[in-house]
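Engineer: Here is a sequence with its predicted model. Questions after.
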Amino acid sequence: MRRRSAPVQVEEEEEAAAAVAAATDEGLTAVLTPPLALDGDRPPNVVQRVFSLFRNVRPGSDLTHFQLPPLFNMPKSQLQLYGEGVYCIGEDYLSKCAKAKSSLERFTSVVAWSISTTRPAIFGLAPFNPILGETHHVSKGTLNVLLEQVAHHPPVSALHATDQEENIQMVWCHNPVPKFHGTSVEAVIHGKRQLRLLSFGENYEMNSPNLLIRILPTPAAEWAGTVRISCKDSGLEAEMCFHRSHSFLGFGGNSRAVKGKIFHSKSLKTIYEIDGLWDRTVSLKDVHSGKFSVLYDAEEAISKLKAPIVKDRESLLLTESAVVWGEVSQAILNKDWERAFQAKRSIEERERKKQRERKSMGEVWIPKHFSLSHTKEGQWECWPLKQAVPPAPIVVPPQDKRI
């Protein structure tokens, strides 16, 4: 019989404004922490700790199976980070996509929404690697979001989100492949994101920027690479390069610069130029008229975001990320590193035992909410098994109205 949980409010010591929502009962803990802040701090002595961590790792090594001690973990799973990019948002850029009148206006709205899913990374801290079958289910208004870890070796995460009121559907498939390059770690995010505006019969496909963790010459965690967005139904495309602005020998500059364009697929004629900082504002320039407009405002989109809360404690699944890692997260928040280490090791050992048992019995694990396939090009693809995502037991509280 599944154990049930009851909501409890917890407050993180170092961040009085960062409320931690938790559901606990008979040792079962569900911890939900605030989304990543617009300006995240890095932990003290982090450079020395990172050097010690990678001392025996060779350049070019695949870090997919690398296990971090809890001291280097943030109190949440990678599934939660993926989900936060969709459901934790101040200004509702997603609704703008569905309400825009022309195909060009909808496309620019999708570009702005795509930028809004980019959140600041924290150097020296990483989320938990999701266990096989782990899920994360959250609702914000009429938007319902469901994620599942559909593979573990290699790690593949799937996302399905639907908003039946706005007639929107999202399907994502993410396969991060991190590699150590001596003075940096680069996580290449394979897989594609699809956003469907069903009222207009438009399907938008896009990829993700890569996460680059620099150790030298200056420690930093930044997004890099080219994001491409295409809509075959409207014949429009966009290219955006996430990069560090001008710097001298790696010093200075801004690591959150983005530059690109929106253009016609057939003629390759540029319609708009994109330029700015994704953690501040990104502007749109009409190349025909020369007029500028604000495409994206990070202050409106990803500042003062609230942590999700448990609304229906009886419907929480044992596979829910906030439950799976609840004890570890609570120990990290309390800085009880020994307890965090033991709790994390217990989870990892249990998963290894399950894997050995499946292997000995010749069983193949099958995802519960998605189908999964491996293409000839070496990419993973995911499809949801159900047409719509149901309302979740975890919800995002409404944002305070700005004065």
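Structural biologist: All right, it came through fine. A quick note: this is a predicted structure, and the numbers were derived from the prediction, not measured. Numbers count the residues shown, from 1 in each chain.
Engineer: Only C-alpha atoms from now on, for both contacts and neighbour counts.
Structural biologist: Noted.
Engineer: buried residues in stretch 105-119?
Structural biologist: For stretch 105-119, burial by neighbour count (16 or more other Cα atoms under 10 Å) applies to 106-119.
Engineer: contacting residues around stretch 272-287?
Structural biologist: Contact partners of stretch 272-287, identified using Cα atoms under 8 Å, 6 or more residues apart in numbering, comprise 38, 115-116, 118, 120, 240, 256-263, 270-271, 291-299.
Engineer: In which helix or strand does the residue positioned nearest the centre of the chain reside?
Structural biologist: Nearest residue to the geometric centre of the chain (Cα atoms, centre = their mean): Tyr82, 2.3 Å. In this assignment (DSSP states H and E), Tyr82 forms part of helix 78-87.
Engineer: Packing partners of that helix?
Structural biologist: strand 126-128, strand 135-140, strand 143-151 (3 or more Cα pairs under 8 Å, 6 or more residues apart in numbering; DSSP states H and E).
Engineer: Please repeat the previous calculation with a cut-off of 10 Å.
Structural biologist: Contacts defined by 3 or more Cα pairs under 10 Å, 6 or more residues apart in numbering; DSSP states H and E place helix 78-87 against helix 103-116, strand 126-128, strand 135-140, strand 143-151, strand 156-163, strand 168-180, helix 321-324.
Engineer: Now the element after it, going C-ward?
Structural biologist: In N-to-C order, the element after helix 78-87 by DSSP H and E is helix 93-99.
Engineer: Any buried residues in that next one, and which?
Structural biologist: Judged by neighbour count using 16+ other Cα under 10 Å, the buried positions of helix 93-99 are Tyr93, Leu94, Ser95, Lys96, Cys97, Ala98.
Engineer: Over to stretch 150-163?
Structural biologist: Buried residues in stretch 150-163, counted by 16+ other Cα under 10 Å: Val150, Ala151, His152, Pro155, Val156, Ser157, Ala158, Leu159, His160, Ala161, Thr162, Asp163.
Engineer: One more to weigh against that first structure:
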Amino acid sequence: MNMPRSVLQSYGELIYSFGGVDLLGECSRRDDPIERLKSVVAWNMSQLRPLAFGLVPYNPVLGETHHVSNGDITVLIEQVSHHPPVSALHATHAKENIDVTWVQHASPKFRGAYVEMVLKGKRVMKLLNRKETYNMDQPRLIARLFPVPGLHVVGKAKIKCPETDLEAEAHFNSDSFMESFRGKNKKSIKGKISESSSGNKLYDIFGHWDRTIMAKNLKTGEVEVLYDAKENLTRLKPPVVKNLEEVMESESALVWSEVSEGILKKDWQKAGRAKRLVEEKQRESVKEREASGESWVPKHFSLVKDGKGWHCSPLQPTVPPAPLVIMGAQE
């Protein structure tokens, strides 16, 4: 049931793994505010990837990290809480002076014929050269059990920039009962770009997030490609170790190395034993902290719980270059 990767690796790949244009850098390169928002929308859509039903990544252990560089982009993620599982992410783009922070934790709800997964938390992008902040939320994930098992992205997501008075809204359409029964998943999306204060709509957004998303200028009638999934998701490459001595002991690839090796070799007994050892080590660490009265303190983020929510902020202003890198993915 496990993919040979951690949840942290899955999160990190959404930012550092891409095969086409550096969409994150494009967010700050455009001179016009509307063009910048359109670029932020495209980058946000690039984080939607093909979903595999029935396979789940490892639940990260407390303190686990994932640190990878791809050209000017460097990502650092840390598991800052285990119960509930909370992940904090910090990514920076050195050339374009972009700062991205996430803090999120999944909240599953069982609905009989399906399981609804809500990703709670905050996603914030700062274009520091432009003095702009973009606040983003996320659609929901539905694991449908009947009539045909499958994973679906549904609901609404919004991106808002108070400095430019612009916002984008996208609706991810759920398939009907008959479409699911026939094994179809249309992955369609409809949305808009508008002025926040007046509500004046500037663009219509439409298409399919696994293929092409279009934007129509409502003033001129011009239609353009906003996002091309094929261009972004082809030729993806996994990270490789550039400097083994700098790899942290908490790095996901090290924590789960024997488990992943067992899965890739289809040696299920080895994978099972290795997974139990990782879990037992975590339980022992919890017992030791409880016996000594110590509380867990994240290494790379400050963590504050506010009611049912969590607030995380990185301890360093930029993410340092990583010992794991994507080779040859950027020109």
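Structural biologist: It's in. Please read these numbers as outputs of a predicted model, since none were measured by experiment.
Engineer: Please narrow the contacts of stretch 272-287 of structure 1 to those residing in strands.
Structural biologist: Mapping these onto strands (DSSP state E) picks out 240, 257-263, 270-271, 292-297.
Engineer: what sits against Pro200 of structure 2?
Structural biologist: Just so we're on the same page, residue 200 of structure 2 is Asn rather than Pro. Leu166, Ile193, Ser194 (Cα atoms under 10 Å, 6 or more residues apart in numbering).
Engineer: between these, which is nearest Ala271 of structure 2?
Structural biologist: Of all the contacts of Asn200 of structure 2, the one with the least separation from Ala271 of structure 2 (Cα to Cα) is Ile193, at 47.5 Å.
Engineer: Format the helices and strands packed on helix 78-87 of structure 1 as TSV; extra columns: distance to Val20 of structure 1.
Structural biologist: Output for those, formatted as TSV (distance: least, Cα to Cα, whole Å):
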stretch	distance to Val20 of structure 1
helix 103-116	23
strand 126-128	16
strand 135-140	16
strand 143-151	20
strand 156-163	24
strand 168-180	27
helix 321-324	11
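Engineer: Between these, which one is closest to Gln78 of structure 1.
Structural biologist: Of all the helices and strands packed on helix 78-87 of structure 1, the one in closest proximity to Gln78 of structure 1, counting by Cα to Cα, is strand 126-128 (5.2 Å).
Engineer: compared with structure 2, how much does the closest one deviate?
Structural biologist: With mean Cα distance after the TM-score superposition for structure 1, strand 126-128 of structure 1 departs from structure 2 by a mean of 0.3 Å once superposed.
Engineer: Report all helices and strands that that strand contacts.
Structural biologist: Strand 126-128 of structure 1 is packed against strand 73-77, helix 78-87, with contacts defined by 3+ Cα pairs under 10 Å, 6+ apart.
Engineer: Ignoring the adjacent residues along the chain, who's closest to Arg235 of structure 2?
Structural biologist: Residue nearest to Arg235 of structure 2 in three dimensions, not counting chain neighbours: Gly19, with 5.0 Å by Cα to Cα, 6 or more residues apart in numbering.
Engineer: which helix of structure 1 spans the most residues?
Structural biologist: helix 337-361 (DSSP state H).
Engineer: Output the residue interval of structure 2 matched by that one.
Structural biologist: The alignment of helix 337-361 of structure 1 onto structure 2 (TM-score structural alignment) covers residues 268-292.
Engineer: Contacts for that stretch next, please.
Structural biologist: Applying Cα under 10 Å, 6+ apart, the contact partners of stretch 268-292 of structure 2 are 2, 4, 58-63, 82, 255-265, 293-296.
Engineer: returning to what we had before: how big is the offset of the longest helix of structure 1 relative to structure 2?
Structural biologist: Helix 337-361 of structure 1, aligned to structure 2 and superposed, deviates on average by 1.0 Å (mean Cα distance after the TM-score superposition for structure 1).
Engineer: The helix or strand following that helix aligns to what range in structure 2?
Structural biologist: Moving toward the C-terminus from helix 337-361 of structure 1, the next helix or strand (DSSP H and E) is strand 370-374. Aligned using TM-score structural alignment, strand 370-374 of structure 1 spans residues 301-305 in structure 2.
Engineer: mean deviation (superposed) between the matching stretch and structure 1, please.
Structural biologist: Stretch 301-305 of structure 2 sits 0.9 Å off on average (mean Cα distance after the TM-score superposition for structure 1).
Engineer: which outside residues touch that stretch?
Structural biologist: Contact partners of stretch 301-305 of structure 2, identified using Cα under 10 Å, 6+ apart, comprise 77-81, 88-90, 103, 297, 310-316.
Engineer: was I right about Phe146 of structure 2 contacting Phe177?
Structural biologist: Yes: taking contacts as Cα atoms under 10 Å, Phe146 of structure 2 lies within contact range of Phe177: 9.0 Å.
Engineer: Map Thr270 of structure 1 onto structure 2.
Structural biologist: Checking TM-score structural alignment: Thr270 of structure 1 goes with Lys201.
Engineer: next one: Gly225 of structure 1
Structural biologist: So, by TM-score structural alignment, Gly225 of structure 1 is matched to Gly155.
Engineer: Glu300 of structure 1 too?
Structural biologist: Here Glu300 of structure 1 is matched to Glu231 in structure 2, going by TM-score structural alignment.
Engineer: What is the neighbour count of its match?
Structural biologist: 14 (other Cα atoms under 10 Å).
Engineer: my read: it touches Val21, true?
Structural biologist: Yes: under the criterion of Cα under 10 Å, Glu231 of structure 2 makes contact with Val21 at 7.8 Å.
Engineer: residues in structure 2 matched by the helix holding Tyr82 of structure 1, start to end?
Structural biologist: Helix 78-87 of structure 1 maps onto residues 7-16 of structure 2, going by TM-score structural alignment.
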